[in-house]
Structures are given as C-alpha cells and as structure tokens.
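>>> sequence and predicted structure below; questions after.
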Amino acid sequence: MKGGDVYDCIDVNAQPSLNHPKLKDHKIQMQPSSFPIWLDTESEFPHSWWEVQPYTIDCPIGTVPVLCNNRSGNIIAHNIDGVSSIGLQTETEAAGIRYYDDVYGARAIINVYEPRVNKDSKDLSAAWVQINNGKGEHTDTIGAGLEVNPSFSGDTFVRFHISWTDGLDKKSCLDHSCPGFVQVDHKSGLGARLQHVSVYGGRQFAMTLSIFKDEKSGNWWVAYGKNNTPFGYWPSALFSFLNYKGHFVFWGGFVQGPTVSSNAPQMGSGHFASEGYGKAAYIRNAQILNENNKYVTPEDNVKLDHGTSNSTLYTVDKFEAHTPGMTIYYGGPGLV
C-alpha cells in the first residue's frame, strides 16, 4: 500500500479476533440485521466538503485485510476521562461534546486533519466517537475514529482506528492488537491511512462514522461513509456493562500519553476552535441512537455538556444543536 503498509488477506473465519476465549464457536455476522434510521439533511451545512475513506485494499471476497506492521504490547486505554485501566502512566486532555443517558449508538461526520505529534513520544492525538458503560476502572468502552499514534503505527500519518476496553479484565485494545473485534469488510483495513487530509485554509475532507447496536444480534457495529458501509463489530459477548446499552457518549478530540502535560501534541487542525470552518477542525451531525433504532439529536441540556479540559491548549466553539445533529469546532496547538 501507499507509504509501505503491508496487509495480509486472511480468511474471514480465521481472523485473529476469533481467538478471544469469549468468542469460541462464534458465528460471524456478515451484515447488520437492519440499519438505524436518520434524516439526510446535508443541504443545511453551508460549506463545501468532500467525503473521504481509508485507502481501498483489494482483498478477495471472503477475506479481510489485516495490517502486518502494527505494533502490539502495551496499548494506552482510549479513555477521554484519562483513566488508564491497564496501569500505564498516561495523561489526557479532551475537547468536544459529552452526553449522559441510555444510548444504543452514535454517529458523526468528522473533519479529517493530521495533527502534529512528536514521533519519538508515546503520545497520540485523536478525533473520536466513544460510547461507555460502567463505573470507574470497571468501564467498558468502544470507540472509532482517526488518530495519529506514532508508538503504535511507527509514523505520524492520520489513520483509521477502533478501540475498546474490557472493564472487568481492565484490558485496552486497539485494532487487532488483541482478539475481539470482528471485521467483515474486505476492502478496508484497521490502521489504514486516509485517502485525503484537509488543508488549513484549503479543501476540507471529512469521514462519516457510526457505531450502532444491532437490534437482533446485540453486536455493536461500526460503519463508515455516506453509504453506511458496514466495517465490523464488537460481539456483545465481549462486555459486561455494554452488552445491552451505553450510558455515555463523547464526540470530539483528545490527546493522550505520558508526556501530554509537558509536550502536548496538536489536536484537530492544530488551531483554536474560534478560527471556524476551513481552519479549525469540526465534528458535525453528531447524534445518538435511541431505543427505537432512530438517530436523534439530544435535547436535554442537563444531560449534555460541551467544553474542554484545558482551555489554554485546546478550545471548543460554535456549538449548535439542530435537526441533523450537533456541530462543534474544537482543537488547538498544544505545546508542540
């Protein structure tokens, strides 16, 4: 692949994810039993943008692409509250939208940028959608989005990733670093670079992402693109607290790692949110999935919060909530 990435095309029924002890005799679900309902109101966004997706990988039908050069080992827990459930010394800063209530999925359109992260650090910078359920260290999390993570990928390119945390085992996983996430898409791979990246003051690219619970199987699916292409899923059997529903959603950016307080990486475009479209990164059309399998915009302001954990490094601005979902601009230069 471009940039030297190497993928193996592995039989879908022999992918490493199925080695998880909780997935013994698991029968792969190749398609969601149904898709959530949402309103397509693109005309309400006044700016031009181009949809982007990971590079296409030509694996045969019946196989899935698995990146060979991903690093495994100690994976930092992708937790925007900064709780590392695997004992690593990490620090976290986050900027975006939080919503606290029963949820069965979340979706958003994520503006694609490539924030600067020190290649020699173990820090990362992500644009993310995350769903949690649990309490304290015993919290199950699932998430998907875009991130620059040099210690995992070995470079500073923005890539498509998923992550999850088992609240009981206190184990955090990224992509195929440990078994569990079942992939079905044969044209895209975890850890893949994006086809295009937005340019400050220039052309803007964005990626549509959704996470939703299958009404029949109970599995948590990840889909991408305007056509809602199913990528794969977390089997509900993996979780103790997320096996039925989530109680918290986050949309936005976060940075995480051992040197965030002293050498914080960029978030979003690397510019403050007040600069607006074309210069600051955005999340838009952010919605939750309700118990009726319908995407809706949260209306209860008591359960909704938007802000930043460190306004000197990262800001949020221009928050709006309307029919096609919530919009927010976020990000900043950090200390790089």
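That came through, no problem. Numbers count the residues shown, from 1 in each chain.

>>> alpha carbons only for contacts and neighbour counts from here, please
Will do.

>>> mind listing what's buried in stretch 307-320?
For stretch 307-320, burial by neighbour count (16 or more other C-alpha atoms under 10 Å) applies to 307, 308, 309, 313, 314, 315, 316, 317, 319.

>>> repeat that for stretch 104-120.
104-118.

>>> with those residues in mind, which one is nearest to residue 17?
residue 105 (22.0 Å; C-alpha to C-alpha).

>>> now that closest one: closest residue in space that isn't a chain neighbour?
What sits nearest to residue 105 in space, not counting adjacent residues and going by C-alpha to C-alpha, 6 or more residues apart in numbering, is residue 212, at 4.0 Å.

>>> now residue 57
Leaving aside its sequence neighbours, residue 57 sits nearest to residue 187 (C-alpha to C-alpha, 6+ apart; 4.8 Å).

>>> same deal with residue 148?
residue 158 (4.7 Å).

>>> that neighbour touches residue 116, doesn't it?
No: Residue 158 lies out of contact with residue 116 (C-alpha atoms under 8 Å); the separation is 9.6 Å.

>>> which neighbours do those two share?
residue 148 (C-alpha atoms under 8 Å, 6 or more residues apart in numbering).

>>> what strand or helix carries residue 94?
Using DSSP states H and E, residue 94 falls within strand 91-103.

>>> what's that strand packed up against?
strand 246-257, helix 260-263, strand 304-308, strand 315-322, strand 325-331 (3 or more C-alpha pairs under 8 Å, 6 or more residues apart in numbering; DSSP states H and E).

>>> ranges for the strands of the stretch 101-250 of the chain?
Listed in chain order, the strands of the stretch 101-250 of the chain (DSSP state E, counting those that start in this stretch) span residues 105-111, 124-135, 138-148, 159-166, 171-174, 182-183, 205-213, 220-224, 229-234, 246-257.

>>> closest one to residue 82 among these?
Nearest to residue 82, of all the strands of the stretch 101-250 of the chain, is strand 246-257, at 7.7 Å by C-alpha to C-alpha.

>>> check which helices and strands the closest one is in contact with.
Going by 3+ C-alpha pairs under 8 Å, 6+ apart, strand 246-257 lies up against strand 91-103, strand 105-111, strand 124-135, strand 281-289, strand 325-331.

>>> hold the first one in mind and look at this next one:
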Amino acid sequence: MFIGRNTEEACFCFNYRRRQDEANVEKENTKNRIRKNKNKKIETETDLSGRTQVHTSMDFRFNFQILPIISSFVFFLLFCSTVFPAMSAAQFEDFRRMNQTFRPGEESKKMRLIRTHLMKINKPSVKTIQSPDGDVMDCVLVHHQPAFDHPVLKGTKPLDPPERPNGYNHAGMESENYQLWSLSGEYCPEGTIPIRRTTERDILRANSIQRFGRKIPKPVRRDSSSGGHEHAVGYVSGEEYYGAKASINVWDPKVTDRFEFSLSQMWVISGSFGDDLNTIEAGWQVSPELYGDNYPRFFTYWTTDAYQATGCYNLLCSGFVQTNNKIAIGAAISPTSSYNGGQFDISLLIWKDPKHGNWWLEFGSGVLVGYWPASLFTHLRDHASMVQFGGEVVNSQASGSHTSTEMGSGHFSGEGFGKASYFRNMQVVDWDNSLIPLSNLKVLADNPNCYDIRGGINNVWGNYIYYGGPGKNPRCP
C-alpha cells in the first residue's frame, strides 16, 4: 500500500510537472504568436473576377521601408486580374488610349458596363458567318432583333412589304448584293437576319458607352459649318415629300483621324433645325471609330431630336426593323470606284408606305432591307419637308489645321465623271406615291475651298450632282 501510494503520488507529481511544463510551453508559444500577429495583419479582398486574394501587410514599424514595393506589387496584381483576362493586347491598347488616367475601380466598372451593353445588342444567333474583312455576321431570328426591344414595338411582328412607288421600274435588272461578307456564298436562313457582331474593341473606340453608335449632337444648319461637320449637298425643300431615290457613287476616301468620318448619303428630313429635328438617313460611310477600319460600309441612321438622345447607326439600338436575310447593315461594300477607272454605284430608295405610314428602305435593285416604323417619329409620321443628297465629313482639326480627310473621291466636283464622286437619277416621292424628278434643286457647300458641289440634269442621268474634295490643300489650309 505504501509503495503503491508513493508510486501513485510520484506518477501524479510527474504528470503534474509534465502538464505544467506543457502549459508553460503553450503559454510561450501563444505569446510568440501574439507578438508576431501584432506585427502583421491579414487582409482579404475579392477581385473583379470573383477570386479571393490574400495580401500580408506589415505594421507601421516594418512597412515603413517596404510598403511602396508591396503597394506597387498589389496594384500590379489587381491590374492584371482585372484587365488581361478580358482583353487582348490590341484591346488593351485601345483601352489605354481611351483611359490615360488609370483608376482600377472605375475602369473595371466600365468593362462590366460594356459587357452588359454587348449582351443587349448582340442577340443569340442560329448561324454565324465569317466575312473576309474580319466581320462576324450573326444570323438572328427576325423577332429577336434589337428593334423589338423598343417599348413601342415590343410584342409586334415585322410587316409585309408594301408596293413600290409608281414609276419605279427595275424589270430586267438583277438583284445584286455588293457586300464583302456575301463573297463566302453563305447567307442567313429564312426567318433570320444578318447582324454585324459588335465587340468590346468597337465600344472602347467610342467617346463613351452612351454615345456608341450615335452621331455627336450638333447644329445641323446648312448655311454654315458648325461642330466640325462640313457638308456639300444638293437639296429640295418647300413641298411635302414622301421619299427619295438616287444612285450613289461608292469610293473609299482617306480618313486621317480615328474620330473623323466621311460619308455620302440621302437625308429625309422634317421638323425645324432645332431639338425637334426628325431625320431618316442611308448611304455609305468610312468611320474608323465606329467600325475599326477604313472600308466604305452601307449604313442607316435615324433621330427624332436632332441626334441628342434618340436613334443610332444601323441596328445598334432599337428602332429600324430589318426584314431581309441577305443584306447586312454596317457591312463593307465591294467593289469601289477608282480614279480615272471603273465606276461603281449603289441604288437606294426610301419611301413612305401609304397604307401603314412606315418608311421603307430598298438597297440595290428590288432588295427590301426593312423599315423605320412611323411610331418612332413626330414630324415624319406625316411627311418630310426637305430631302438632301451629298457628302459629310468631320473636321476635328486635330493637327491645328484643316483635316485631310477626303469627301467622296477626294477630288473636286469640276473634275467630272471618273474622278469626282456623283449622285445620279435623283428623284423624290410625291403625295400620290409616285417617283418624280426634282424641281428647284439647290446646292450648298459649307467650305467650298475644301469640298465643293455642282448640279446638273441630262436625259441619261436625270438630276445629278458631282461633289467632294481633298480637305486640306493650298486653298484650304
């Protein structure tokens, strides 16, 4: 018993001392951990792609020397995780140019807004066609196109084509399609329409997401040059107009600044030249900002408030209803005219359907593209009060002098056929839905030393104009 008790006490004492020693060690370890933790803190943050990153930053006594290095490293990691997964090198260059002052939070928000906007305008497709010029055409179901996102059009269906205006005869003429993407021999299936796919790079080139696909609001008087926009146009006014038709000579003018453009088009206009201006526009344009290249492209436009908040190019907003599966609005046109060589033009017809009041568009010979619903407009619900034909450029004066961006062929009107750009067979549609020659055609050039215009009439071309110019030259410094 005594031996057993001593053994038990000895064991107890041993265990007690062992537990005490272990407790002392644990206390010391705890103190060491506390001392270490006082000198650092763990911060977690979630990056824009949803990943959680852990960064260790020393307290003031330690980071006084290395904080700048760590801060730079964290900034670099955040930059990489935010930008590079979503952008190629070319995209990043556009991104860098448009955002000289880098603010990670703001720019990440911008990229999210861009992707949201792309989801809105790039509709699901049933087929995809690759164009030789790099464009991607998505074949979208007709009732899924952007037009039907418009509150007035939501839930409606495309209308059947109306009759052409009286006096329009395209019998014996082939239905041509002069667009690069069609060279592949592929078209969108019946019941779908081709829509040029918009990319992140397209939107990054714009001044803002809100202004992407829109003209910059500007005064649109034709008696002066304003807002950097210069025109050379022929026009008629003073009567009620229900449409217009012309054949437009196609060139590939040089555009010298990414924020400038050169276009040739028809304008169907109503309202005053104030905030209530209504326009319907169609033609061809070279716009590096909008398309990222220098191809001349078939385009449309509309506005009901002088380009302020309504309307857009092509199908980049809801409005225009496309009905054709072989024409892509915004696609490159081929072939083009050459100086002192072959000449090429496209025929465009815009007219108001007497039955439903919508404004229809025909491209080429007998190919209906679609229509602008009358419900989009105010003044144009009734008729147009002016029709214009001609060219327009943006003169940004980026170099401090007049731009060298060309209008038309880049040559003055006096050089004539094969050298200067032209409109021919210019007509308007009257109240009786009949095509008639122009009466009292007037011509106007905002800056005739840079771009000029002259009109005429003959038995072959009917009413016609020559117009254009090189921009900067000895008479246009």
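Alright, I've got the coordinates. Note that the structure is predicted; figures quoted are calculated from it, not measured.

>>> just to revisit the earlier point, TSV for the buried residues of stretch 307-320 of structure 1, including distance to residue 5 of structure 1?
As requested, those are exported to TSV (distance: C-alpha to C-alpha, whole Å):
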residue	distance to residue 5 of structure 1
307	36
308	35
309	35
313	33
314	32
315	34
316	34
317	37
319	38
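
>>> can you tell me which two in those are farthest apart?
313 and 319 (18.4 Å).

>>> the residue nearest to residue 57 of structure 1 maps to what in structure 2?
Using TM-score structural alignment as the criterion, residue 187 of structure 1 maps onto residue 326 of structure 2.

>>> again, but for residue 236 of structure 1
Match for residue 236 of structure 1 (TM-score structural alignment): residue 374.

>>> residues contacting the spatially most central residue of structure 1?
What sits nearest the mean C-alpha location of structure 1, by C-alpha atoms, centre = their mean, is residue 144, with 2.0 Å. Listed by C-alpha under 8 Å, 6+ apart, the contact set of residue 144 of structure 1 reads 128, 129, 130, 160, 161, 162, 163, 209, 211, 222.

>>> what does residue 25 of structure 1 give?
Shown in contact with residue 25 of structure 1 (C-alpha under 8 Å, 6+ apart): no residues.

>>> need the strands of the stretch 101-250 of structure 1 in JSON lines (columns: distance to residue 323 of structure 1).
Formatted as JSON lines, the strands of the stretch 101-250 of structure 1 follow (distance: least, C-alpha to C-alpha, whole Å):
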{"stretch": "strand 105-111", "distance to residue 323 of structure 1": "13"}
{"stretch": "strand 124-135", "distance to residue 323 of structure 1": "19"}
{"stretch": "strand 138-148", "distance to residue 323 of structure 1": "23"}
{"stretch": "strand 159-166", "distance to residue 323 of structure 1": "27"}
{"stretch": "strand 171-174", "distance to residue 323 of structure 1": "33"}
{"stretch": "strand 182-183", "distance to residue 323 of structure 1": "32"}
{"stretch": "strand 205-213", "distance to residue 323 of structure 1": "17"}
{"stretch": "strand 220-224", "distance to residue 323 of structure 1": "21"}
{"stretch": "strand 229-234", "distance to residue 323 of structure 1": "23"}
{"stretch": "strand 246-257", "distance to residue 323 of structure 1": "17"}
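
>>> out of the ones you listed, which is closest to residue 59 of structure 1?
Closest to residue 59 of structure 1 of the strands of the stretch 101-250 of structure 1 is strand 182-183 (C-alpha to C-alpha; 12.8 Å).

>>> so how far does the closest one sit from its counterpart in structure 2?
On superposition with structure 2, the average gap between strand 182-183 of structure 1 and its aligned counterparts reaches 0.6 Å (mean C-alpha distance after the TM-score superposition for structure 1).

>>> and that strand, how far out from the chain middle?
Relative to its chain's centre, strand 182-183 of structure 1 lies at 15 Å (C-alpha atoms, centre = their mean, to the nearest Å).

>>> tell me the spacing between the aligned partner of residue 218 of structure 1 in structure 2 and residue 7 of structure 2.
Using TM-score structural alignment, the partner of residue 218 of structure 1 in structure 2 is residue 357. As judged by C-alpha to C-alpha, to the nearest Å, residue 357 of structure 2 and residue 7 of structure 2 stand 112 Å apart.

>>> pretty sure residue 150 of structure 2 is touching residue 319, no?
Yes: at 6.4 Å, residue 150 of structure 2 counts as touching residue 319 under the criterion of C-alpha under 8 Å.

>>> neighbour count for these two, which is higher?
Set residue 150 of structure 2 next to residue 319 and count neighbours by other C-alpha atoms under 10 Å: residue 319 wins out with 28 against 14.

>>> residue contacts, that one?
Residue 319 of structure 2 makes contact with 146, 147, 148, 150, 311, 372, 373, 376, according to C-alpha under 8 Å, 6+ apart.

>>> structure 1: which residue goes with the first one?
Pairing criterion TM-score structural alignment: the partner of residue 146 of structure 2 within structure 1 is identified as residue 16.

>>> related to what we said a few turns ago, nearest residue to the match of residue 236 of structure 1 other than its sequence neighbours?
Nearest to residue 374 of structure 2 is residue 358, by C-alpha to C-alpha, 6+ apart, at 4.6 Å.

>>> go ahead and confirm that neighbour touches residue 377.
No: if you go by C-alpha under 8 Å, residue 358 of structure 2 and residue 377 don't touch, sitting 9.9 Å apart.

>>> now for residue 298 of structure 2: what does it line up with in structure 1?
So residue 298 of structure 2 corresponds to residue 160, using TM-score structural alignment.

>>> also residue 193 of structure 2?
In structure 1, residue 193 of structure 2 lands on residue 64 (TM-score structural alignment).

>>> and the residue nearest to residue 105 of structure 1, how many neighbours?
Quick note: residue 212 of structure 1 (other C-alpha under 10 Å) scores 27 neighbours.

>>> then residue 25 of structure 2?
Counted with other C-alpha under 10 Å, residue 25 of structure 2 comes out at 12.

>>> so which of the helices and strands packed on strand 91-103 of structure 1 gets nearest residue 287 of structure 1?
Proximity to residue 287 of structure 1, assessed across those by C-alpha to C-alpha, is greatest for strand 325-331 (5.2 Å).

>>> what angle separates the closest one from strand 304-308?
Angle, strand 325-331 of structure 1 to strand 304-308, by axes from the mean of the first three to the mean of the last three C-alpha atoms, to 10 degrees: 20 degrees.

>>> with structure 2 overlaid, how far apart is strand 325-331 of structure 1 on average?
Compared with structure 2 after fitting, strand 325-331 of structure 1 has a mean deviation of 1.0 Å; criterion: mean C-alpha distance after the TM-score superposition for structure 1.
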